[in-house]
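Model the following, please.
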Amino acid sequence: MRTAESQYLDLVRRVWEGGVERGDRTGTGTRALFGETMKFDLSDGTVPILTTKRVFWKTAVREMIWFLSGDRNIRKLVAQGVHIWTDWPLARFNSETGSGLDRAAFEARILADDDFAGQWGDLGPVYGAQWRHWPQYVEGEDGRFTRDANGIDQIAALVHGLKNNPYSRRHIFTGWNVAELDQMALPPCHMMYQYFVSGNTLSGILYQRSCDLGLGFAFNIFEAALLLRMLAQQCDLLPGEITWMGADCHLYLNHEHLVTEQLSRAPQDFPRLEIVRRPEDMFGYAIEDFVVTGYDPHPAIAAPVAV
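Now for the predicted structure:
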């Protein structure tokens, strides 16, 4: 049965069977294709959560809310049982200190020790920091430029633009700050978003420079759709279509079991997402505001993360 998810499974199959085998930063190795596109209709209330394996969508919602807060430290994620960002600061800690802490012990120290969390839980100016606090410098009376503490809030500016100048071609935000890439635990993979208003309908594009199809894509596409739904609600618009554009679309060589199992499963129709409360602004959402119904996926498939 062909479903919206079938286009994703088709891409996974093409990458695994015909992708170019390449080395990569992690030393794991990948098979990759370059320049792929998918489209998902959100107008009927459905949301792209993969059904051929269980996606822990509440974890993805918590990550998106964390992005929108502008935070750059894993502590608030860890406090909610979200572990998806822990591997990078843990690897840095063990490398720089010679320690051999496992994830559980590291996260326990993050939660218990303010100073430890401040030093080792910080990821650098990653996604949320760029979305909400893009660096801005102001000139003082002495002619010197100093960094403004708040910076440029790209999300607030986006909402303002959608409300007040809906047909602009500049409804864009990005995390790709060239000057700060080397300070980030991981430079942004989902790096640029753009939006388009047609009548009373909002559509969007997510451009990814790099996409881990086995693990990352499931969160990337759901969060892009989630964000579009939140923006539409805040701007009194209806959700339209989310277009996903991937540059380096890859599968890790050690994910063969994931690929084989997932491609053997029949996809179902996507579930529905309801936002049950409208907060005052984009930054007031809570996990309880989101309800997903009709989600009956195949079991989760465990696979290692390449750090």
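
Please count neighbours and contacts with C-alpha atoms only from this point.
Will do.

just the strands in the stretch 51-200 of the chain please.
Per DSSP state E, counting those that start in this stretch, the stretch 51-200 of the chain carries strands over the ranges 137-139, 145-147, 172-174, 190-198.

now the ones you listed in a markdown table, with mean neighbour count and distance to L253?
Formatted as a markdown table, the strands of the stretch 51-200 of the chain follow (neighbours: other C-alpha atoms under 10 Å; distance: least, C-alpha to C-alpha, whole Å):
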| stretch | mean neighbour count | distance to L253 |
| --- | --- | --- |
| strand 137-139 | 12 | 44 |
| strand 145-147 | 11 | 43 |
| strand 172-174 | 19 | 30 |
| strand 190-198 | 19 | 22 |
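
Now show me the structure for the sequence below, then we'll compare the two:
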Amino acid sequence: MPTDPVSNDSPHPEQQYLDLMRHVWDNGDKRQDRTGIGTRSIFGATLRFDLSGGAMPLLTTKRVYWKTATREMLWFLTGSTNIRPLVLQGVKIWNEWPHARYVNETGDALSLEAFVERIAADEKFAARWGDLGPVYGKQWVDWPTYDRTQDGSYRAGNGINQVAQVIESLSNNPFSRRHIIEGWNVAELDRMALPPCHKTYQFHVSGRGKEARLNALLYQRSCDVALGLPFNLWSAALLQRMIAQQVGLQPGELVWNGGDTHLYSNHADLIETQLAREPQGCPTLEIVRKPPTIFDYKIEDFAVSGYEPHPPIQAAVAV
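Below you'll find the model as predicted:
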């Protein structure tokens, strides 16, 4: 059984997230941003979470829909860049970007709800308007390469599966300093609906034998602390846990680094409500089976225990 990762005299792991939120809200530089809403921003932040004993950075001061975040991670690992597989599972987190592109390019004032319904019902429409460009999953499992031909031109080569390479290198050369999954493909940024926010993952093995642990560091160039970070923390820890299982290591520490770490100025109600709450309980994750590869996990493979959060807090997503 998982052990309780929090002792009676140590702060709840979630408190560091709340402290970061308060610091950004109270001290952040007021800035204009691409969405036109405006943010309060700091540059450079770090959070650390011990994943031993099944612990996960699953926030309790508001409900975080961890199954939605998990479905998104599994979608990344397929390499898909179209929202239709997510829409068919009821996952809404990417809908606004292709909808905005559709409205801008066609002039059709189709509502978001109607757009999503059409994505689900019409495969051809989804193929045309549901694609996000070469976002996360494409870079993770099919980073493009180019081969030079005899006439000096270039043609597409075989894509690089960074996730598979990291698992192979962790298995065969665990103390390497090159266990990295990178999403920031400079040549393709302009084709992405949104350049990667959680852009660089690095993995590190500490200890030996049965005590060997897999640590992970996520560098996030841009972080919406209120809406994005709760998902990002869960997803990074989930990826770390899946990789650890695949390579036979115990989960270690997750280190999160934020570049532009911000709160949107129209999220005051969310922020004040959440900061007035106290963390409660210590949710844990069990991965109930080990599939043949990291690309074979299903949503049914993940079971969360001890999660009794405060109610959800609604706020608009800045697009």
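
Let me see the TM-score of these two.
Superposed pair, TM-score by TM-score structural alignment, normalised by the length of the first structure: 0.98. Supporting alignment: 306 aligned residues with a C-alpha RMSD of 1.0 Å.

So which of the strands of the stretch 51-200 of the first structure is nearest L162 of the first structure?
strand 190-198 (7.8 Å; C-alpha to C-alpha).

what's in contact with that closest one?
For strand 190-198 of the first structure, contacts defined as C-alpha atoms under 8 Å, 6 or more residues apart in numbering pick out 162, 166-167, 169-176, 202-211, 220.

PyMOL command for the buried members of those residues?
Per 16 or more other C-alpha atoms under 10 Å, the buried members of the contacts of strand 190-198 of the first structure correspond to this PyMOL selection:
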select buried, resi 162+166+171+172+173+174+175+176+202+203+204+205+206+207+208+209+210+211+220
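
does the equivalent of Y295 of the first structure over in the second structure count as helix, strand or coil?
Counting by TM-score structural alignment, Y295 of the first structure corresponds to Y307 in the second structure. Following DSSP: H, G, I helix; E, B strand; the rest coil, we place Y307 of the second structure in the coil state.

Spatially, what comes nearest to Y307 of the second structure if we skip its sequence neighbours?
Spatially, and ignoring its direct neighbours in sequence, Y307 of the second structure is nearest to P283 (4.8 Å; C-alpha to C-alpha, 6 or more residues apart in numbering).

and if you look at H250 of the first structure?
A32 (4.1 Å).

any idea which helix or strand carries the one you found?
Using DSSP states H and E, A32 of the first structure sits in strand 30-41.

Now that strand: buried residues?
For strand 30-41 of the first structure, by 16+ other C-alpha under 10 Å, it's 30-33, 38, 40-41.

now stretch 220-237 of the first structure
In stretch 220-237 of the first structure, counting by 16+ other C-alpha under 10 Å, buried: 220-235, 237.

which residues touch A156 of the first structure?
Counted by C-alpha under 8 Å, 6+ apart, A156 of the first structure has contacts 132, 282.

That one -> the second structure?
By TM-score structural alignment, A156 of the first structure lines up with A164.

Roughly how far does that match sit from F115 of the second structure?
Taking C-alpha to C-alpha, to the nearest Å as the measure, A164 of the second structure falls 35 Å from F115 of the second structure.

what does I167 of the second structure give?
38 Å.

Next, the angle strand 39-50 makes with the longest helix along the second structure.
Looking across the second structure with DSSP state H, the single longest helix is helix 228-247. Helix 228-247 of the second structure runs at 30 degrees relative to strand 39-50, counting by axes from the mean of the first three to the mean of the last three C-alpha atoms, to 10 degrees.

which parts of stretch 309-319 of the second structure are buried?
Residues of stretch 309-319 of the second structure classed as buried: 309-310, 313 (neighbour count, 16+ other C-alpha under 10 Å).

Put together a markdown table for those, with distance to W140 of the second structure on each row.
Supplementary listing: those in a markdown table, determined by distance: C-alpha to C-alpha, whole Å:
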| residue | distance to W140 of the second structure |
| --- | --- |
| P309 | 32 |
| H310 | 34 |
| I313 | 31 |
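
if we take the residues you listed, which one ends up nearest to V288 of the second structure?
Nearest to V288 of the second structure among these, counting by C-alpha to C-alpha, is P309 at 22.7 Å.

contacting residues for the closest residue to that closest one other than its chain neighbours?
Nearest residue to P309 of the second structure in three dimensions, chain neighbours excluded: T60, at 4.2 Å (C-alpha to C-alpha, 6+ apart). T60 of the second structure is in contact with 14, 279-281, 307-310, counting by C-alpha under 8 Å, 6+ apart.

what about the helices in the stretch 1-150 of the first structure?
Listed in chain order, the helices of the stretch 1-150 of the first structure (DSSP state H, counting those that start in this stretch) span 6-18, 57-69, 75-79, 87-97, 103-112, 114-120, 127-133.

rewinding a little: which one of the strands of the stretch 51-200 of the first structure lies closest to L181 of the first structure?
Distance to L181 of the first structure, taken as C-alpha to C-alpha, is lowest for strand 190-198 among the strands of the stretch 51-200 of the first structure, at 11.7 Å.

just checking, next helix/strand downstream of that closest one?
Downstream of strand 190-198 of the first structure (by DSSP H and E), the next one is strand 201-212.

The first structure: which residue goes with the residue nearest to Y307 of the second structure?
P283 of the second structure maps onto P271 in the first structure, by TM-score structural alignment.

I'd say that match and Y295 touch.
Yes. Here P271 of the first structure reaches Y295: they are 5.0 Å apart, a contact under C-alpha atoms under 8 Å.

corresponding residue for E272 of the second structure in the first structure?
Checking TM-score structural alignment: E272 of the second structure goes with T260.

Does that match lie in a helix or a strand, and which?
Assigned by DSSP H and E, T260 of the first structure falls in helix 256-263.

Right, I'll call it a day here.
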